[in-house]
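> got a predicted structure here, sequence first:
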Amino acid sequence: MDIKFSAFLRTSYSSNRCRRNSAGAALLLAMMSLAGCGEQTAATPARAAITLPSVNTLELKQVPAYEHAQTFTGTVRAGNTTGLAFELAGKLDALTADTGDRVRKGQVLAQLDTSLLQAELKEITAALAQNESDLALAQRTLNRSEELSKESYVSAQQLDEVKGQQQSLQAARQRLLASKSATELRLQKSTLVAPFSAALSKRQYNLGEVVPQGSPVFTLVEEGNPKAYIGVPVDVARELNNGDTMPLTVGEQIFNATIEGISAEVNPVTRTVELRMSLPLDARVFNGELAYLDYRKTIAAPGFWVPVSALTDGVRGRWNIYVVDSRQDGKFVERRDVEILYTDKQRAYLQGALSGGERVVANGLHKLVSGQQVNPVSPVAAR
C-alpha cells in the first residue's frame, strides 16, 4: 500500500472518533441537565405555600327596630303673594315703585290719570250749589204758603204743590251727594297703595299705558311671613298634627318648621295631602324655592344593619350575604338569603337566617364563591 494513502486513512479515522466523542459528551451533558430540571420541578410544589384571600368582616348585632327616613318635596311661598291691580281702568300717570323695591304698608305705588274724575267732581259740586239755592228758595216759598194758607189766601192744592217741589229738591240733593261720594271714591281708587309690607317682585305696565280694570300692575311678595307647602302621602298625614315641629331644608339651610295646617283633601294628580308649614320669621328664603321635609318614623322589626357593599344578588331576585363559618380546618364563606327591609345611602337593614355575633364579609364579594376558604382581617364594627 502506498505510504501516503495509509497516512490519509489514519487521519480520517482519528477525526471521526473525535466527532463521535464530542457528540456523546454533549448528549451526556444534556441528559444530566434535564434530570436536574426534573428534580427541581418536582420539588417546587412541595415547598410552595397556599395564599388565602383576605376579607374584611363585621360582627352582626341585632337591634329591635329601625328608623325609616323619608324626604318629601314642596315649595316656599310667602304668606301673601298678591297681584296688585286698579279697580278701574285708566291711563297710568305715575309710578313710585319698581321691581325689587321694599315697600311698607300704605305706601303709594302708582297713580292713574284723574282729569276726567276731577272735572266730574267739579260738575257735581256746582250742581249741589245750585240745588242748595233752589232748596232754600223752595223752603221760603213753603213757609209763606203755609202762612197764607192759614188765612185762606192759598188753596190746599197750591200748598201741596209747593211741598212737592221742596221734597223733589231734597231728593235731588241726595242723588248729587251720592254721585259726589262715588266720584271721590273713584278718585281714591285711582291711587294704588301697598296692602302690606312686601317686596315688589314684578312690574307689568309702564307710564302712559292704559291699564285694564283688574289687570295686575305689580306682584307683591309679603316679607317676614314665609311658608312652605309640602305634599305627603295620606298615611303620613294621618300621623301628623297641627303644631308639630319638623326639620325642613331649603337650599343649604335647615329650619325647624311648624305645621300650621293640614289639607282636608287629596290632590287628584299627586295623590298627596298638602301641609302648610311656617318658617322662622327671619328665614332668608325666596318665593318658589324648593323645600325638603325630613320625616322619620321608628318601625319595630328585629334585624341587622350591614353596609350596602356586603350585599350581592342571588337567584330568583333574592339578596345574599356571605357569612364566615369557622371550622376545624379553617374559615370558609357561606352564602345566606336575606330580606332587605330598608336602605339608606350606605347601609341596609335586613332580616334572614342570621344570628347576632356572626361575622359577615363587608365588601369584595365579587371575588368570592360559597365554600371558599378565606382569611378574615381588618374587622370593622357594625354601627
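Everything's here; your move.

> rest of the way, CA atoms for contacts and neighbours
Will do.

> check which helix or strand the nearest residue to residue 352 once chain neighbours are set aside maps to.
Once flanking residues are discounted, residue 352 sits nearest to residue 338: 4.4 Å by Cα to Cα, 6 or more residues apart in numbering. Assigned by DSSP states H and E, residue 338 belongs to strand 330-343.

> can you list the buried residues in the helix or strand just after that strand?
Going down the chain from strand 330-343, the next helix or strand is strand 347-352, by DSSP H and E. Neighbour counts over strand 347-352 (16 or more other Cα atoms under 10 Å) mark 347-351 as buried.

> then stretch 113-129?
113-114, 120-121, 124-125, 127-128.

> using a markdown table, lay out those residues together with distance to residue 230.
A markdown table is the format used below for those (distance: Cα to Cα, whole Å):
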| residue | distance to residue 230 |
| --- | --- |
| 113 | 44 |
| 114 | 45 |
| 120 | 52 |
| 121 | 52 |
| 124 | 55 |
| 125 | 57 |
| 127 | 60 |
| 128 | 59 |
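
> all strands for the stretch 251-383 of the chain, in order.
Ranges of strands within the stretch 251-383 of the chain are 253-266, 273-278, 290-307, 312-313, 319-327, 330-343, 347-352, 359-361, 373-380, based on DSSP state E, counting those that start in this stretch.

> what lies in contact with the longest one?
Put plainly, it is strand 290-307. By Cα atoms under 8 Å, 6 or more residues apart in numbering, the surrounding residues in contact with strand 290-307 are 60-76, 228, 230, 246-251, 346-351, 362, 382-383.

> buried among those residues? Make that a PyMOL selection.
Those of the contacts of strand 290-307 that count as buried under 16+ other Cα under 10 Å are selected in PyMOL with:
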select buried, resi 60+61+62+66+73+74+75+76+228+230+248+249+250+347+348+349+350+351+362
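
> so which bits of the helix or strand hosting residue 93 are buried?
Taking DSSP H and E as the criterion, residue 93 maps to strand 90-95. The neighbour-count criterion (16+ other Cα under 10 Å) identifies 90-95 as the buried residues of strand 90-95.

> ok, structure two:
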Amino acid sequence: MTSTSELAPTCVPALPSSVVSKPSPQPWVLWLLPLALFPTGVFTARHSFIANAEPTPLATTLSVTTQPAQAINSYTVQRTYTGEITAQRTSELGFERSGTVVTLLADEGDRVAAGQPLARLDIRNLQARRQERVAQRAQAQAQLQELQNGPRSEDISAAQAAVWELEQELERAKRQRDRRQFLYDEGAIAYEDFDDAAYNTAILEQRLARAKSDLQELNNGTRSEQIIAQHARVQQLDAQIQALDVDISKSVIYAPFAGKVSDRPIDEGVVVGSGATVVTLVEQGNLEARIGVPEDRVSQLKVGGAQKVQIGDNTYRATVTAQLPEVDETSRTVTVVLQLPADVATQVGQTARLLFADIEPTDGVWVPSTALVPGDRGLWSVYVLGDANNSENNSTYAVARRDVEVLHTEGDRTLVRGTIQGQDQVITNGTHRVVTRQTVQVTSE
C-alpha cells in the first residue's frame, strides 16, 4: 500500500525574479537588424551631403548685367533735426503803472508801425497834480527873483523913518523917566509911577535896536544862502513836474517795433495793474528757426555758415546766427538759431527742419540695392563675376557669392562691407536665377 507522502506532489522553492533570465533572441533576428538600419543611414548621409555641397552649376549660360562696386572710406548721411519758427522779437506790452484803460487803438491781427500808440490809461488825476506843481513853481520862482533883486529903496527909506521915529520917542521917554525919578526922590509921586516910565523907556530901546537891525539887513542886501535855498525849491518843483510828465507818457503804450498784434486780452474800462499784459506784439519780416541739435553734432554748425531749412514743402538757405550755451535737460540738445531769408512766407510757430549733411567715416562698398539677396545668419549676399572662361566667340564667367553686412541705404544703392572688394563686378539683375559657379556672360556693363 502506497503511503500518503509518496502520493503528495514535491514542493520546489520559487526563485527570485532577478535570477530568472529572459529568453535570448533567436540568431536570425540579429542578422536582420543591420539590414533594417542601412536605408536610414544612407538617407541621412545623402541629405547631409546635399545640404553641405555647393549647388551644381547649370550648363545653361545666362546673360546678366553688372556694375562695378565702388569702395569708399566715408559717406554722407542726410540727417534731419526738428524745431520751430520764432520771431526775433516778441513783446508782451503793459503799463508801468496801474490805472483804468480808456482807449485801445489796435486789435488782434493788426499790423502796426514802430512808435504807434496802442493803448491809453486815464490821466486826469495826473494832469491835476501837474497843474498844482506848476502853480507852486511859479510862486517859488517869484520869490527867488525877489531875493536876487535885493531890497527896494522904498523899503530902506521906510526902515530909516521907523528908526528916526523910535529915536524921538525914546528921547521923550527918557526925559519923562528922569522927571519922575526926581519927583519920586522928592516924595511927590509913588514908586509905581516912576517904574512905569522906566519900563516904557526900556521897551522903546528894544524896538529901536530891532529897527536898526532891520535897516542894516536891508542895507547889506539878500544873503546868498537864501538865494541858494530858494533856487533849490524851484528845482524840486521842476523835478516833480518832470516825474508827472513821465507818468503821463507811461500812460500810453507805444509799439517798440513794427509788427503784428497777436493777442489783446484787455478791453476798455478794465483796471489793470502794473506790468499786466495788454497787447502782445510779434515782429514781422525777421523770422528765425530755433532747432535742437545733438551735442556731438553742433560743433559742425559754424556761426555765419549756410544751412538748408525745410518749412512745409519748401526748402530755404538759412544762416546760423547763434548757438545757445545751455543744453536742454529733456532732449539733451543745443538750440541753434538760424536766420531765415526776408522773403520767407511762413507763420510763427510752424515746424522747421534742419537738413544737415553729416559725414560718417567708415570703410565700405556701394552696390546697387537690386544686387542684394538674403544670406545666412542675418547677413546679405551679392553675386559677382568670378573667374573668366575665355572662348573664341565671347567671354563667360563663373558666378561667385560674397557675404556682406548692410551699413546704409541711400536711394537705389546700398553701402555694405564684407568679403566683397572694390574691384568686383556686381551682378545687378536676375539674381534669383543665379547660383554659385553658374556660367554667365555680360551683356552690358
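Right, received. Where do you want to start? Keep in mind that what you see is a predicted model, and the values were worked out from it rather than measured.

> overlay them and tell me the TM-score.
Here the TM-score for the pair of chains, by TM-score structural alignment, normalised by the length of structure 1, is 0.70; 324 aligned residues with a Cα RMSD of 4.0 Å.

> if we can go back for a sec, how about the buried residues of strand 347-352 of structure 1 in JSON lines, adding distance to residue 256 of structure 1?
Output for the buried residues of strand 347-352 of structure 1, formatted as JSON lines (distance: Cα to Cα, whole Å):
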{"residue": "347", "distance to residue 256 of structure 1": "27"}
{"residue": "348", "distance to residue 256 of structure 1": "28"}
{"residue": "349", "distance to residue 256 of structure 1": "28"}
{"residue": "350", "distance to residue 256 of structure 1": "32"}
{"residue": "351", "distance to residue 256 of structure 1": "34"}
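
> tell me the one of the residues you listed nearest residue 326 of structure 1?
For the buried residues of strand 347-352 of structure 1, the closest approach to residue 326 of structure 1 (Cα to Cα) belongs to residue 351, at 21.7 Å.

> residues contacting the aligned partner of that closest one in structure 2?
Under the alignment (TM-score structural alignment), residue 351 of structure 1 pairs with residue 417 of structure 2. Going by Cα under 8 Å, 6+ apart, residue 417 of structure 2 touches 363-365, 404-407.

> excluding chain neighbours, what is closest to residue 417 of structure 2?
Ranked by Cα to Cα, 6+ apart and with sequence neighbours excluded, the top spatial neighbour of residue 417 of structure 2 is residue 364, at 4.8 Å.

> burial count for residue 300 of structure 1?
Applying other Cα atoms under 10 Å, we find 11 other residues in the vicinity of residue 300 of structure 1.

> gap between it and residue 339 of structure 1?
Applying Cα to Cα, to the nearest Å, the value for residue 300 of structure 1 to residue 339 of structure 1 is 16 Å.

> could you do residue 211 of structure 1 as well?
Residue 211 of structure 1 is 66 Å from residue 339 of structure 1, by Cα to Cα.

> of the two, who's got more company?
Neighbours per residue, other Cα under 10 Å: of residue 211 of structure 1 and residue 339, the larger number sits with residue 211, 21 against 15.

> that one matches what in structure 2?
In structure 2, residue 211 of structure 1 lands on residue 272 (TM-score structural alignment).

> again, but for residue 296 of structure 1
With TM-score structural alignment defining the correspondence, residue 296 of structure 1 maps onto residue 357 in structure 2.

> thought the match of residue 211 of structure 1 was touching residue 100?
Yes. Contact criterion Cα atoms under 8 Å: residue 272 of structure 2 and residue 100 qualify, at 6.3 Å.

> center of structure 2 - which residue?
Among the residues of structure 2, the one closest to the centroid is residue 335, at 6.8 Å (Cα atoms, centre = their mean).

> residues touching that one, list them.
Counting by Cα under 8 Å, 6+ apart, residue 335 of structure 2 makes contact with 290-293, 323-324, 326-328.

> max-length helix in structure 2?
helix 153-186 (DSSP state H).

> ignoring the adjacent residues along the chain, who's closest to the residue mapped onto residue 73 of structure 1 from structure 2?
Under the alignment (TM-score structural alignment), residue 73 of structure 1 maps onto residue 82 of structure 2. Of all residues not flanking residue 82 of structure 2 in the chain, residue 353 sits nearest, at 4.5 Å (Cα to Cα, 6+ apart).

> now do that neighbour: how many residues are near it, please.
The tally of other residues near residue 353 of structure 2 (other Cα under 10 Å) stands at 22.

> how far away is it from residue 416 of structure 2?
To residue 416 of structure 2, residue 353 of structure 2 is 29 Å away according to Cα to Cα.

> and what of residue 141 of structure 2?
The value you get for residue 141 of structure 2 to residue 416 of structure 2, if Cα to Cα is used, is 94 Å.

> ditto for residue 356 of structure 2
For residue 356 of structure 2, the distance to residue 416 of structure 2 (Cα to Cα) stands at 23 Å.

> repeat for residue 80 of structure 2
Noted for residue 80 of structure 2: a distance of 23 Å to residue 416 of structure 2, by Cα to Cα.

> from residue 175 of structure 1, how far out is whatever residue of structure 1 lines up with residue 407 of structure 2?
For residue 407 of structure 2, the aligned residue in structure 1 is residue 341 (criterion: TM-score structural alignment). Residue 341 of structure 1 sits 79 Å away from residue 175 of structure 1, taking Cα to Cα as the criterion.

> so the lengthiest helix in structure 1 corresponds to what in structure 2?
The longest helix of structure 1 (DSSP H) is helix 3-47. Alignment of helix 3-47 of structure 1 against structure 2: no match, by TM-score structural alignment.
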